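**Student:** next input, structure requested:
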Amino acid sequence: MTQTDADTIQNGDINADAQAAFSGTREVDPRYRLDEPALERWLTDNVEGYAGPLTVRQFKGGQSNPTYELTTPDRIYVLRRKPPGTLLPSAHAVDREFTVISALHAQGYPVARPYALCEDDSVIGSMFYVMDKVEGRVLWDLKLPGMSPDDRRRIYDAQVDALAALHAFDPAAIGLGDYGRPGNYFERQVGRWTKQYRASEIEPNAAMDRLIEFLPATLPPEGPTRIVHGDFRLDNLIMDPDAPQVRAVLDWELSTLGDPMADFSYLLIAWVIPATQKNGLAGIDIEALGIPSVAETAERYARQTGGDVPANLDWLFAYNLFRLAAICQGIAGRVRDGTAASAHARTMASQVPMLADGALAFAKKAGA
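**Tutor:** Presented below is the predicted three-dimensional model:
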């Protein structure tokens, strides 16, 4: 992971005051207003202990499934819904989120307490679920400004430990044996994201076309079947307000059963994305900041899981950047169609060429 690699995926700075830009709530976007009386009736009937009156605000973060803060005199809840409108097949699976956090919460894994799932679109216009609001810190800037080197290292270690703990579960033993199909994980994922990309494609992209040829022809050996989060990164964690401890892992929309190396390598791509990006570290002195290196992170994960340090990171980085490009292309399609759920969606959509070029650079190192 050289600076040349980082330069390949360089793009404009979207990191300016990320903590302020993405944290907290705002007034509900008019496109995603809820039928509050209908919602209150449903909450009264389906959420144990619910008592209004209700105040609704929308979280700033989250460009896939609109997410709301539901405040009552005695408790604060979080509602996650499918966005309204025409959606890509298999996307925005809030029912799957509810299934996986229900199983993991029962095991003591750090997720929000789930209350109820509503599959009746007539209540607020689309499927949704309600969970507890977990108080703590969401850290949007990976450089963790204002912290000491020791605090940064402890937070990064806690992040890796939480991922290793997730991958320690036997899915069948906790009721998730049918949460996804075992085997051929990378093959199925490359196929899925190729279809998602093609469904949202607006203009040709030669790098994506090359990746669509290369990746399925060079799949890595299969690893064990585990619960894969699909978007495990620091800003999808709620940290304890005062300690380097993960209180909840958020945003399980992309979770399934699969190869844990997909999750782990996805976490590592932060180290090769430029620090000018909200989700990048490349080009800064991570040692001075106290942030562990890729090698240290891989060694800690291997110790926690009893596995080996991955030897094919170039292919894995190519796959993950390709996948991110496909996700951003989906957002671009939703911007075009008027169904994007975040004020930052247009910025996300603009990253497709940068991500595709970065993915192809790593694919070439892996033999493309």
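
**Student:** use CA for all of it now, contacts and neighbours both
**Tutor:** Noted.

**Student:** what helices or strands is the strand or helix carrying Phe214 leaning on?
**Tutor:** In this structure, Phe214 is located in helix 206-217 according to DSSP states H and E. Applying 3 or more Cα pairs under 8 Å, 6 or more residues apart in numbering; DSSP states H and E, one finds that helix 206-217 contacts helix 185-200, helix 313-337, helix 352-365.

**Student:** to Gln58, which of those helices lies closest?
**Tutor:** Relative to Gln58, the nearest member of these by Cα to Cα is helix 313-337, separated by 18.7 Å.

**Student:** mind listing what's buried along that closest one?
**Tutor:** 313-335 (16 or more other Cα atoms under 10 Å).

**Student:** after the helix holding Phe214, which helix or strand is next?
**Tutor:** On the C-terminal side of helix 206-217, the closest following helix or strand by DSSP H and E is strand 226-228.

**Student:** for comparison, sequence B:
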Amino acid sequence: MRAIRITRTGGPDVLELAEIERPAPGPGEILVRNQAIGLNFIDTYHRTGLYPVKLPTGLGMEGAGEVVEVGEGVDRFAVGDQAAYASGPIGAYAEFHVVKAGRAVKPPAGVGAGVAAACLLKGMTAEFLLRRCFPVQAGQTILVHAAAGGVGSILVQWAKALGATVIGTVGSAEKAARVRELGGDHVILYRDQDVAAEVRRITGGAGVPVAYDSVGAATFEATLGSLARRGMFVSYGNASGPAPAILPGRLSQLGSLFLTRPTLFDYVATTEELDASAAALFGVIAKGQVRIDIGQTFPLAEAKAAHEALEGRQTVGASLLIP
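**Tutor:** This next block holds a predicted model:
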């Protein structure tokens, strides 16, 4: 089968298309013929070595397609079922991928492989951020960085469905228009405006009870400056580079703030948690409260170009690789 592999960490140029042996599922596992593969920032962190991985390796955590083989003891899936997965193991950038049956879900009727691969990792991330990491309540005003991106666009829509007022930050007028289309109440162009000052202006000086920051280094100080007393800084990404270290005393000085660095995998650690998170996501999609937009697709062989577009902030919504 064809697969994207890396033998060293670095820029997009380390991605290589290779012919490797098709894997076979072991006990408790399924083999999925990928019909669509999700592209996520965590893939770039693995590629660069920010999140260390054992080399050589494949890349990718998310995909969807048809189950073509099942291992011993599997009763959760049968050959011919549709399956989607988003929590590894690494190696989804391939025509086939083996995953544990308990780490995959069955998309409901009407949700095709493309939408499933575009939404599962990003959508379950939005689910735990909004419903469990910091349970957003109706009437609250929240800050969402990179609001036009894959996770950000889902956060905006879902938060609106929960009754929140959403302030989003973006890097261009085009992306600002998209956030408004998604229901964002206020949009800040972070390259041209003082984010913290704008948040204070919008909130009458109070700040926001929670800020969701996937950008990292470039927005760290602005996020701190945007939080209300006892507000929560949710740092869940590094699009501009890792967030800097902070002395605990600063959190006290800025209003007894909370800082958390969550990861999806700790919030879907069991099959029961995985199923509940996916069901909540598919539920808001079915109700029309969250729309999944696939902004761009790339052939599997063009993974390098896909990573360049993602890191260059040239993507809107979700991105897919197609085997």
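
**Student:** TM between them?
**Tutor:** The TM-score (TM-score structural alignment, normalised by the length of the second structure) is 0.23; 131 aligned residues with a Cα RMSD of 6.9 Å.

**Student:** doesn't Val352 make contact with Ile331 of the first structure?
**Tutor:** No. Proximity of Ile331 of the first structure to Val352 does not meet the contact threshold set by Cα atoms under 8 Å, at 9.8 Å.

**Student:** which residues are common contacts for these two?
**Tutor:** Residues touching both Ile331 of the first structure and Val352 by Cα atoms under 8 Å, 6 or more residues apart in numbering: none at all.

**Student:** ok, back up a step: quick one: residues in contact with the helix holding Phe214 of the first structure.
**Tutor:** For helix 206-217 of the first structure, the external contacting residues (Cα under 8 Å, 6+ apart) are 187, 190-191, 194, 319, 322, 356-357, 359-360, 363, 368.

**Student:** if we can go back for a sec, distance to Leu70 of the first structure added to the helices and strands packed on helix 206-217 of the first structure, as CSV?
**Tutor:** Below are those laid out as CSV (distance: least, Cα to Cα, whole Å):
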stretch, distance to Leu70 of the first structure
helix 185-200, 32
helix 313-337, 26
helix 352-365, 34
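
**Student:** do you know which of the ones you listed lies nearest Tyr156 of the first structure?
**Tutor:** Nearest to Tyr156 of the first structure among those is helix 313-337 (19.5 Å), distances taken as Cα to Cα.

**Student:** list the helices and strands the helix or strand where Asp263 of the first structure lies packs on?
**Tutor:** Element membership for Asp263 of the first structure, per DSSP H and E: helix 260-268. Contact here means 3+ Cα pairs under 8 Å, 6+ apart; on that basis helix 260-268 of the first structure packs against strand 226-228, helix 313-337.

**Student:** after that helix, which helix or strand is next?
**Tutor:** Next helix or strand after helix 260-268 of the first structure toward the C-terminus (DSSP H and E): helix 286-289.

**Student:** what segments of the stretch 151-300 of the second structure are strands?
**Tutor:** Counting by DSSP state E, counting those that start in this stretch, the stretch 151-300 of the second structure has strands at residues 165-170, 186-189, 208-213, 227-235, 258-260, 294-299.

**Student:** now render those strands as TSV, adding distance to Val68 of the second structure and mean neighbour count.
**Tutor:** Output for the strands of the stretch 151-300 of the second structure, formatted as TSV (distance: least, Cα to Cα, whole Å; neighbours: other Cα atoms under 10 Å):
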stretch	distance to Val68 of the second structure	mean neighbour count
strand 165-170	41	25
strand 186-189	45	20
strand 208-213	39	25
strand 227-235	38	21
strand 258-260	40	15
strand 294-299	22	16
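
**Student:** now those as JSON lines including distance to Ala197 of the second structure?
**Tutor:** Below are the strands of the stretch 151-300 of the second structure laid out as JSON lines (distance: least, Cα to Cα, whole Å):
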{"stretch": "strand 165-170", "distance to Ala197 of the second structure": "13"}
{"stretch": "strand 186-189", "distance to Ala197 of the second structure": "10"}
{"stretch": "strand 208-213", "distance to Ala197 of the second structure": "12"}
{"stretch": "strand 227-235", "distance to Ala197 of the second structure": "11"}
{"stretch": "strand 258-260", "distance to Ala197 of the second structure": "20"}
{"stretch": "strand 294-299", "distance to Ala197 of the second structure": "31"}
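
**Student:** who wins for proximity to Gln35 of the second structure among these?
**Tutor:** Nearest of the strands of the stretch 151-300 of the second structure (Cα to Cα): strand 294-299, 11.2 Å.
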